[in-house]
Every structure is written in structure tokens, then in C-alpha cells.
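> Pasting a predicted model and its sequence here:
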Amino acid sequence: MIGVVIPAHDEEERLDACLASVLRASRHPALGGEPVRVMVVLDDCSDGSARVAWEWGVRILCVEARNVGWARAVGSEWLLSNGARWLAHTDADTQVHPDWLAVQLALRADAVCGVVEVDDWSVHATRVRQRYEAAYVDADGHSHIHGANLGVSAAAYARAGGFPALAAHEDVALVRALERTGADIAWSARCRVRTSSRKDARARGGFGDYLCGLAADPS
């Protein structure tokens, strides 16, 4: 079984599109009909995120940690305990490409770090996009780590010790732990997602804050 973990804190507006894309990817013919279980970890939600998840028929865990690392970890552990051989991670404000899961498995690595596309630059000044694109390597062999686009085998995840309970950069911490264990990591531009350019970032220090930081940089 393939498991997908999606942490969410008050993501009612964006979760519907995310789940539609993940479930579409779960039906890709290259998966050969292998079951895909989607776990939404609702972290201290006070909006309608739970309703959206129920309407899609996915599994739900509720926590009150306000900690994305903890949310990813508990979702991962549930899926592993129920037979997942592969864990794919994305975010509730992200839409994955139709071949997202198929590409991760086709790369035959212990872990896959994919790339992100920004869904809408109109909320940011032109210089933000220019600075972002000047620094971002959208090609195989990149060095980007995104919790919104990360896959790892069950065995490699266990050897690395799983996600730490960090409020930000939990994805970087896991990948660094994977590297220390000697895991084979594919840094692939074939594995793609589109993520929000939001200014109201849910995780301090995450991707949304990075974009806002580009706007605030006077250089």
C-alpha cells in the first residue's frame, strides 16, 4: 500500500483542490491498481477542513500540536502501522501532478525530493518572482527540499528515525537524517506539484514565509 500524508491547519479553502489532485494521482495506471490511502492530519483546525476531508472519504487524524513535524510524523506512523511501503508527503495548499505517485515509485530510490511550481504570482510584486526564479533550480539534480513534494520508502523512513517534531524545516531534518543513513535520494524535476503563493503562511519559516522574505529583502 502507498500512503499519502497531508497536514492541515485551517485549510478549508484549499484542501478540496489538494485532495482532488491526490486522488487523481492515486488512480494513475502506472500504479497497477495498488491501494493508496490518504491521511489528512487536522492540526488544531477550527474551520471546515474536517468536512472537506470527510466529503472526499479520506482518513482523518485530529491533533492539537500546531506543529507540522508532529502532524507528519503521526500520519506517517498510522499509515506504516497499516501496511504502507511508501510514504508520499504534500501540503493542503498544494496540488500534485497526475503522475506524482507514479514518478516517485518509478525512480526506484529510497527517497524522492521533487520540485514545486508557484500557482499564482499575481499576489506578489514582480521582483519576488524574479528573485525566486533566479535562485530556484527546476532540473534533475537540484538541492531543494519541500515537505509539499517528498516521498520516502517505509524502510528508509524507519532507519532515519522519522520526522522530528519541529514547527518548521521538519522536511529538511528528515532528508538530512536520510543522507546520514546512506539512503539513495532522487533529486527529481519529474516529480512535480503546484503550491500556493499565499501570504498568510500557516507554518512560520515555511515556503510562504520564504516568498514574503523575498519581497522584504531590500537588495
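Great, that's in hand. Numbering: from 1, shown residues only.
> CA atoms for contacts and neighbours, from now on please.
Will do.
> what sits against the residue lying closest to Arg202 once chain neighbours are set aside?
Leaving aside its chain neighbours, Arg202 sits nearest to His9 (6.9 Å; criterion: Cα to Cα, 6 or more residues apart in numbering). The contact partners of His9, taken as Cα atoms under 8 Å, 6 or more residues apart in numbering, are 42-45, 49, 66, 202.
> and if we set it to 7 Å?
When contacts are counted by Cα atoms under 7 Å, 6 or more residues apart in numbering, His9 is found next to 42-45, 202.
> Among those, which lie within strands?
Among the contacts of His9, the members found in strands (DSSP state E) are 42-43.
> mind listing what Ala156 touches?
110, 183.
> Would you mind measuring from the residue nearest to Arg202 to Ala189?
According to Cα to Cα, to the nearest Å, His9 and Ala189 sit 28 Å apart.
> does His142 really touch Trp187, like I thought?
Yes - counting by Cα atoms under 7 Å, His142 touches Trp187, with 5.8 Å between them.
> Looking at these two now, which is surrounded by more residues?
Set side by side, His142 and Trp187 show more neighbours around Trp187, with 22 against 16, by other Cα atoms under 10 Å.
> Distance from the helix or strand harbouring the more buried one to the middle of the chain?
Assessed by DSSP states H and E, Trp187 sits inside strand 185-195. Distance of strand 185-195 from the chain centroid (Cα atoms, centre = their mean, to the nearest Å) equals 11 Å.
> Would you mind getting the angle between the helix or strand just after that strand and strand 185-195?
With elements assigned by DSSP H and E, the helix or strand that comes after strand 185-195 is helix 207-216. Here the directions of helix 207-216 and strand 185-195 differ by 80 degrees (axes from the mean of the first three to the mean of the last three Cα atoms, to 10 degrees).
> Quick check: buried residues in helix 207-216?
By 16 or more other Cα atoms under 10 Å, the buried positions in helix 207-216 come out as 207-209, 211-212, 214-215.
> which residues of the chain fall in helices?
With DSSP state H as the criterion, the chain has helices at 12-26, 49-56, 68-81, 100-106, 126-135, 154-160, 170-180, 207-216.
> One more to weigh against that first structure:
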Amino acid sequence: MIGIVVPAHDEEACLPACLDALLQAARHAALQGEDVRIVVVLDACSDGSAGVVMARPVTGLCVDARNVGVARCLGAAHLLAAGARWLAFTDADSVVDERWLADQLSLQCDAVCGCVTVDDWSEHTDTVRQRYQAHYQHRDDHRHVHGANLGVSSQAYTAAGGFRGLALGEDVALVDALLANGVAVKWSALPRVVTSARKIARARGGFADFVVGLAGENDGVGAAA
């Protein structure tokens, strides 16, 4: 079984597109009918996110942590207990390609770090878009780490200790632990994910704040993304 974890904090507006894309990816012919289970971890949600989850064939778990690391860890633990052999992670404000899971598994490795694409820059100036595109490396061997496009075998995830309860950088910490364990991580542009460039961040200091920071005189191109 393949497991997918989506942390969500008040994501009623974005979740429908996110989950519908995941359900399509789960049905891709290349998976040869393997069971795919999707878990949405509803972290301190006060909007209609739970209703979006209940309307679809996915599992919702509730937590009041306001911590993305805790949310990802909880979702992964649930799927591991159900027998998942592969764990894939994305974010509620992201839309995966229909080949997302198939492409991760086609790389035949224990961990995949994928890229993200921003297709709507309407909340930002052309300067921000140009600075981001000058910094970002959308290619193989890119060395970006995104919780919105990450996959790992259950064995490698467990051996590395899984996600830590970090409110920021939980994805980077996991990849660092995988590398420390000698896991051959593939940094691939093959699995495709479109993500939001919204200005209002759910996790302070994360991707949204990185993009917003590009508007300043100090363009932030040295920051991790």
C-alpha cells in the first residue's frame, strides 16, 4: 500500500483541488491497481476543511498542535500502522500531477525530493517572480527540499526517525537524517507539483515567507527553498 500525507490548517479553499488531484494520481495505470490511502491531518482547523475531507474517500485525522512537523508525523504513523510501503507527502495548497506517485516510484530509490512550480504570481510583483525564477533550479540534482513534493520508503523513513515535531524545517530535518543514514536521495524534477505563492503563510518562515521576502532590497536568494 502507498500512503499520502497532507497536513492542513484552515485550508478549506485549497483542499478540494489538492485532494481531487491526489485521487487522480492514485488511480494512475502505472500503479497497477495498488491500494493508495490518503490521510489529511486537520491541525487546529476552524473552517470547513473537515467537510471537504468527509466528502471524499480519504481519511481525516484531527490534532490541535499548530505544528506541521507533528501533523506530518501523525499522518505517517497512521499509514505505517496500516502497512504502507511508501510514504508520499504534499501540502494542502498544492496540486500534484496525475503521474506524481508513478513518477516517484519509477525512480526506484528510497527517497525522492521533487521540485515545485508556481503558476500564479498575481499576488506579487514581476520583480519577485523574476528573483524567484533566477534562484530556483528546476532540474535534476537541484538540492531543494519541499514538504509539498517528497517521497520516502517506509523502511528508510522509520530508520531515520521520521518527522520531528518542528514548526519549521521539518522536511529538511528529515532529509538530513536520511542522508546521515546513508540513504541515496534522488533530487528529481520528474515528479511535478504546482504550489501556491500566497502571501499569507500557514507556517511562519516557510515557502510563502521566502517568496514574500524576495520583495525586499535583500532579495533572500541565499535562503533555503
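That came through, no problem. Everything quoted here is computed from the prediction, not taken from an experiment.
> Give me the TM-score for this pair.
Comparison of the two superposed chains (TM-score structural alignment, normalised by the length of structure 1) gives a TM-score of 0.99, and 219 aligned residues with a Cα RMSD of 0.7 Å.
> just the contacts of His9 of structure 1 now: which is nearest Arg131 of structure 1?
Nearest to Arg131 of structure 1 among the contacts of His9 of structure 1, counting by Cα to Cα, is Arg202 at 22.3 Å.
> Quick check: end-to-end length of stretch 152-171 of structure 2?
One end of stretch 152-171 of structure 2 sits 11 Å from the other (Cα to Cα).
> hmm, back to that, distance to Ala73 of structure 1 for the buried residues of helix 207-216 of structure 1 - can I get that in JSON lines?
Below are the buried residues of helix 207-216 of structure 1 laid out as JSON lines (distance: Cα to Cα, whole Å):
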{"residue": "Phe207", "distance to Ala73 of structure 1": "19"}
{"residue": "Gly208", "distance to Ala73 of structure 1": "21"}
{"residue": "Asp209", "distance to Ala73 of structure 1": "22"}
{"residue": "Leu211", "distance to Ala73 of structure 1": "26"}
{"residue": "Cys212", "distance to Ala73 of structure 1": "27"}
{"residue": "Leu214", "distance to Ala73 of structure 1": "30"}
{"residue": "Ala215", "distance to Ala73 of structure 1": "32"}
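> okay, among those, which ones form the most distant pair?
Taking Cα to Cα, no two of the buried residues of helix 207-216 of structure 1 sit farther apart than Phe207 and Ala215, at 12.9 Å.
> So Val41 of structure 2 is in contact with Asp64, correct?
No - here Val41 of structure 2 does not reach Asp64: they are 10.0 Å apart, not a contact under Cα under 7 Å.
> more neighbours, the two?
Legend: neighbour count by other Cα under 10 Å for Val41 of structure 2 and Asp64, higher for Val41 (29 against 13).
> residue in structure 1 matching the more buried one?
Using TM-score structural alignment, the partner of Val41 of structure 2 in structure 1 is Val41.
> could you check the distance from that match over to His28 of structure 1?
According to Cα to Cα, Val41 of structure 1 and His28 of structure 1 sit 24 Å apart.
> and what of Ala73 of structure 1?
Between Ala73 of structure 1 and His28 of structure 1 the computed distance is 26 Å (Cα to Cα).
> For the one residue sitting closest to the centre of structure 2, which non-adjacent residue is closest in space?
With distances taken as Cα atoms, centre = their mean, the residue of structure 2 nearest its centroid is Ala148 (1.9 Å). Distance criterion Cα to Cα, 6+ apart; nearest residue to Ala148 of structure 2, sequence neighbours excluded, is Thr90 at 3.6 Å.
> hang on, the one you found packs against Val6?
Yes - counting by Cα under 7 Å, Thr90 of structure 2 touches Val6, with 5.6 Å between them.
> Show me which of the two is the more surrounded one.
Each of Thr90 of structure 2 and Val6 has its neighbours counted (other Cα under 10 Å); Val6 has more, 28 against 23.
> now the closest residue to that one other than its chain neighbours: how far from Gly75 of structure 2?
Nearest non-adjacent residue to Val6 of structure 2, counting by Cα to Cα, 6+ apart: Val40, 4.7 Å away. As judged by Cα to Cα, Val40 of structure 2 and Gly75 of structure 2 stand 7 Å apart.
> Residues that sit against both of these two, list them.
Common contacts of Val40 of structure 2 and Gly75, defined by Cα under 7 Å, 6+ apart, comprise Val5.
> distance between the ends of stretch 82-99 of structure 1?
Taking Cα to Cα, stretch 82-99 of structure 1 runs 24 Å from one end to the other.
> Likewise for stretch 147-162 of structure 1?
End-to-end for stretch 147-162 of structure 1, by Cα to Cα: 13 Å.
> In structure 2, what stretch matches that stretch?
Residues 147-162 of structure 2 are matched to stretch 147-162 of structure 1 when aligned by TM-score structural alignment.
> Identify the residue of structure 2 aligned to Ser196 of structure 1.
Alignment note: Ser196 of structure 1 maps to Ser196 in structure 2; criterion TM-score structural alignment.
> Test my guess that that match contacts Val118.
Yes - between Ser196 of structure 2 and Val118 there is a contact at 6.2 Å, judged by Cα under 7 Å.
> which of the two has more neighbours?
Ranked by neighbour count (other Cα under 10 Å), Ser196 of structure 2 and Val118 place Ser196 first, with 19 against 15.
> so how far is Val128 of structure 2 from the more buried one?
As judged by Cα to Cα, Ser196 of structure 2 and Val128 of structure 2 stand 14 Å apart.
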